[in-house]
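*Asks:* Can you look at this prediction? I've put the sequence above it.
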Amino acid sequence: MNTYFVGSRASNLAKAQVREYLAPLRERFPEVTFTHRVILEGGDKDRRSLLSDVSAVSGGSAFSTEQEAALARGDVDVVIHSLKDLPTANPPGLVLMPPPDREDARDALCGATLAGLPKGARVGTGAPRRIAQLLAVRPDIEVVPIRGNVPPRLKKIEAMGLDAVVLAVAGLRRLALDDAIDEILPVDLFPPSPGQGALGIQVREDNTAVQEILSSAGDLAVDAQVRAERALLAELHGGCSVPVGAHAEVRSGGSLSLRAQVTSLDGTRQISGSLSGPLSEPEKLGKALAGELIGQGARSILGEIRAEAAV
């Protein structure tokens, strides 16, 4: 077989990520044909409900369940996700390949700078992590829940009378919307979602042929970073709906540094920490830092958030 089917969501960002990932592979393997297939997710079909409600209906993730099902059925051979959208546990029979080079993992404020926001400013974001981190730094602002793809969220600044919106730098850059960035938020105050900026390349465990081809596109340093971040999230039993931020960096000399933060939804309580360890043991590093955060009371904060969501 010289043709492989590649699945992704329908958004312009998802399509840009597919092009980004496949471009070097098409040059390296001209004899292979990669055919893109769009797969609609629950979060794409329902843009009004809370993502937690959409996930509950789908029985998985609002942005990955349908793609994973298509991959498991054999409708596609590869799925290209935004890694931050993926649950920390792979469904049986599916595995993640090492991702390629990572785009900027940080968040950006579009419409104003943080210091330039007036008192009582209205800032748009629907992510619990971003809401909590904003309120921790600027408790005076009003956070307005918004959803949708990147360009529509930018348009909501004017349409909804917002002062600013928070978006991922990676998505803005992949869509050539860099000009919309007023400030890139520092990772010490606003650590991003685990895996943000990285692609999640998912394949079937038994498909060794496609794994062999895709292995040439992986970046082992990026793989170590995201494995540490996701291991921390898994140890905290977190996901996209909880305010956990984590960011790993490779230091000179080959060590891996990981910082993480857990914040209450109202921003009044925040636990943070950092650790370094060998690049060869990213999961061990993630679990160790999670243990430190748990020792400081992280599970209490996350437990209260889950209890509130269940009401």
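*Replies:* Nice, thanks for sending it over.

*Asks:* CA only for contacts and neighbour counts going forward, please
*Replies:* Noted.

*Asks:* OK, contacts around residue 240?
*Replies:* Residues in contact with residue 240, defined by C-alpha atoms under 8 Å, 6 or more residues apart in numbering, are 84-85, 87, 127, 193.

*Asks:* nearest to residue 163, of those?
*Replies:* Among those, residue 127 lies closest to residue 163 (C-alpha to C-alpha), at 17.2 Å.

*Asks:* Just give me the neighbour total for that closest one.
*Replies:* By other C-alpha atoms under 10 Å, 19 other residues sit near residue 127.

*Asks:* Give the buried residues for the helix or strand where residue 134 lies.
*Replies:* Using DSSP states H and E, residue 134 falls within helix 128-137. Within helix 128-137, the residues that count as buried by 16 or more other C-alpha atoms under 10 Å are 128-136.

*Asks:* Could you pick out the buried ones from the contacts of residue 240?
*Replies:* Applying 16+ other C-alpha under 10 Å to the contacts of residue 240 flags 84-85, 87, 127, 193 as buried.

*Asks:* structure B:
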Amino acid sequence: MSAQVVRVGSRGSHLAKAMVAEVTAPLREAHPGITWKQHTVMTSGDRDRKSSLTDLGRSEVSVFATALEDALLAGEIDIAVHSFKDLATAPTPGTAIAALPRRGDPRDALCGTPLADLPVGARVGTGSPRRVAQLLALRPDVATTPIRGNVPPRLRRGRELGLAGVVLAAAGLRRLDLGHEITEALDPDAFPPSPAQGVIAVQVRETDTDLYALVAAVHDEATAAAATAERSLLAELHGGCSVPVGALATADGDRLRLVAQVTSLDGTTALRTAQAATLAEPADLGKRAATALLDQGAENILAQIRETPAP
């Protein structure tokens, strides 16, 4: 980092650039003497549009985050802006999460026909094993079609294929000014989102204490507590983007409530728990929720996808 310029690395999608803008706008106000310059880093997940998320997610390291972290550690960028759900639950040595700005809408959204109105046999687009499992749990009479890529192409592809709907993250749609595409924001109690969905993570090198202090201006404690609880749960379940784990923590005063669900890939079994704790103990809350799910037999469900050989 030069005295006046901070290089902000992100993926090259319109959504990634929108997240950079969301982070840097308040930073420019807080630090008017500094220039925050966006740098695009291409990730392996962006290059590979054919493999399923299940296959890509078999690695312990996120395919969407590794290139950004490599660029950060190599000094090619000064901070990395991630979708927090793309980061592995174990921190990458040499890096630190310096700020978690206020969370966007954490819910999943159906773009197309509302869930209750889908006709029998309707096809719904999603490339997420969790979303497939949760859809089948609620509507076993519908079919799912794998669909990947950035948000606008997924919406376009859904229309080209004649799908009844596409499931996407509400936060991404709203950040791209595509909120009008949402026909139903799915109830997170019945359709819990991916852990940390809607949360942006600002990552720095752990030795860059000056940068850490600069980006603290956008940190939100309630968001951090919720994301910590959700990712603690995921870590205890040894999960990643390829396993059907949904979780959402919400703050109410000094209390934090966590709803979590593990769903079998065919949707026939959905194990759920709801736990609460003080806002000061989010990691313990996540661990307790994970234990409750494991006590119900969640490991049997999670083992299914881990033991399924890649095609």
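*Replies:* Sure thing, it's come through. Note that this is a predicted model, so its numbers are computed, not measured.

*Asks:* Let me see the TM-score of these two.
*Replies:* After superposition, the two chains reach a TM-score of 0.97 (TM-score structural alignment, normalised by the length of the first structure), with 309 aligned residues with a C-alpha RMSD of 1.3 Å.

*Asks:* how about the helices of the second structure, start to end?
*Replies:* 14-30, 44-47, 53-56, 66-73, 129-138, 151-160, 170-175, 209-215, 221-236, 282-295, 298-307 (DSSP state H).

*Asks:* Mind putting the ones you listed into TSV with distance to residue 101 of the second structure?
*Replies:* Shown next, in TSV, are the helices of the second structure (distance: least, C-alpha to C-alpha, whole Å):
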stretch	distance to residue 101 of the second structure
helix 14-30	7
helix 44-47	24
helix 53-56	26
helix 66-73	19
helix 129-138	25
helix 151-160	22
helix 170-175	13
helix 209-215	10
helix 221-236	7
helix 282-295	17
helix 298-307	31
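
*Asks:* Need the max-distance pair from the contacts of residue 240 of the first structure.
*Replies:* 87 and 127 (15.4 Å).

*Asks:* sorry, back to before: out of the helices of the second structure, which is closest to residue 246 of the second structure?
*Replies:* helix 129-138 (7.1 Å).

*Asks:* what's next to that closest one, contact-wise?
*Replies:* Contacts of helix 129-138 of the second structure (C-alpha under 8 Å, 6+ apart): 53-54, 126, 142-144, 167, 191, 194, 242-246, 263-270.

*Asks:* Buried ones from those residues, can you make that a PyMOL selection?
*Replies:* PyMOL command restricting the contacts of helix 129-138 of the second structure to the buried ones, with burial defined by 16+ other C-alpha under 10 Å:
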select buried, resi 53+54+126+142+143+144+167+191+194+242+243+244+245+246+263+264+265+267+269+270
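
*Asks:* show me the contacts for the residue most central in space within the second structure.
*Replies:* By C-alpha atoms, centre = their mean, the second structure has its centre lying nearest to residue 85, at 3.0 Å. Shown in contact with residue 85 of the second structure (C-alpha under 8 Å, 6+ apart): 194-197, 199, 241.

*Asks:* Any figure for the gap between the counterpart of it in the first structure and residue 201 of the first structure?
*Replies:* Under the alignment (TM-score structural alignment), residue 85 of the second structure maps onto residue 84 of the first structure. Residue 84 of the first structure sits 12 Å away from residue 201 of the first structure, going by C-alpha to C-alpha, to the nearest Å.

*Asks:* Looking at the buried residues of helix 128-137 of the first structure, spot the one nearest residue 228 of the first structure.
*Replies:* Of the buried residues of helix 128-137 of the first structure, the one sitting nearest to residue 228 of the first structure (C-alpha to C-alpha) turns out to be residue 129, at 18.5 Å.
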